[in-house]
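**Student:** sequence plus the predicted model coming up.
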Amino acid sequence: MSESRTLPPEALDAWADAACARLGIDRAALSVPLVLDLARDVAHGVARPAAPLSAFIAGLAAGRAGGDAEAQREAVAALTALANEWAER
């Protein structure tokens, strides 16, 4: 039986640093709270499995729009609004 692989909160920054370095992404361009808020809103408004999928989609959209902080905020805002609408269905 495998033990839980839950990442402690204090290790999240180290993981983000390593993941960004591996993919050649400027770590300063990543807003962890923005991504986590999106995941929370989608998980509660739609379904848990939709959270990582939505984060990936937001990243694709932000990248296609230039990848800057504003593009990230716009992509997250659009999906957060959709999740809120979805929850009201």
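**Tutor:** Right, received. Where do you want to start? Residues are numbered from 1 along each chain as shown.
**Student:** C-alpha from now on. contacts and neighbour counts both.
**Tutor:** OK.
**Student:** just want the most central residue of the protein.
**Tutor:** Val35 (3.0 Å; C-alpha atoms, centre = their mean).
**Student:** and the helix or strand where it lies, what does it pack against?
**Tutor:** When secondary structure is defined by DSSP states H and E, Val35 falls within helix 32-45. On a contact count with 3 or more C-alpha pairs under 8 Å, 6 or more residues apart in numbering; DSSP states H and E, helix 32-45 meets helix 50-64, helix 69-87.
**Student:** redo the ones you listed as TSV? Include distance to Asp13 and mean neighbour count.
**Tutor:** Compiled in TSV, those are given as follows (distance: least, C-alpha to C-alpha, whole Å; neighbours: other C-alpha atoms under 10 Å):
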stretch	distance to Asp13	mean neighbour count
helix 50-64	17	17
helix 69-87	18	17
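**Student:** want to compare, so here's the second one:
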Amino acid sequence: MNVLEEWTALVCRELGIDPEKVDRDMVLDLTKEVAHGVARPAAPLTAYLLGLAQGAGTAAPGAVDRLVELAQTWERAPREPE
């Protein structure tokens, strides 16, 4: 078992989460796209917000794909004036 697997198992135990329900690669892919397309600090925040939405039952079925798409097109997205 590698460090990431050990850490994931420990955190799942602490939070009462079934580790079989954790799609680690999906989360890592999402955070990679957000970190590179938006900003590094946006990656953990996005993962946290997704987790909140999942827990609340408000995340759409394609939420991860949509967030990846938003991160990949972030530079091209029109900005509102500050």
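**Tutor:** Thanks, I have the structure now. No experiment lies behind these values; they were computed from the predicted model shown.
**Student:** related to what we said a few turns ago, out of the helices and strands packed on helix 32-45 of the first structure, which gets nearest to Ala43 of the first structure?
**Tutor:** Nearest of these to Ala43 of the first structure, taken as C-alpha to C-alpha: helix 50-64 at 5.2 Å.
**Student:** the closest one maps to which residues in the second structure?
**Tutor:** Using TM-score structural alignment, helix 50-64 of the first structure corresponds to residues 42-56 of the second structure.
**Student:** give me the contact list for the matching stretch.
**Tutor:** By C-alpha atoms under 8 Å, 6 or more residues apart in numbering, the surrounding residues in contact with stretch 42-56 of the second structure are Val27, Leu30, Thr31, Lys32, Glu33, Val34, Ala35, Ala59, Ala63, Val64.
**Student:** which residue in the first structure lines up with the third one?
**Tutor:** When the first structure is aligned by TM-score structural alignment, the residue opposite Thr31 of the second structure is Ala39.
**Student:** tally up the residues packed near that match, please.
**Tutor:** If you count neighbours by other C-alpha atoms under 10 Å, Ala39 of the first structure ends up with 24.
**Student:** in space, what's closest to it - neighbours in sequence excluded?
**Tutor:** Nearest in space to Ala39 of the first structure, with sequence neighbours left out and distances taken as C-alpha to C-alpha, 6 or more residues apart in numbering, is Ala51 at 4.5 Å.
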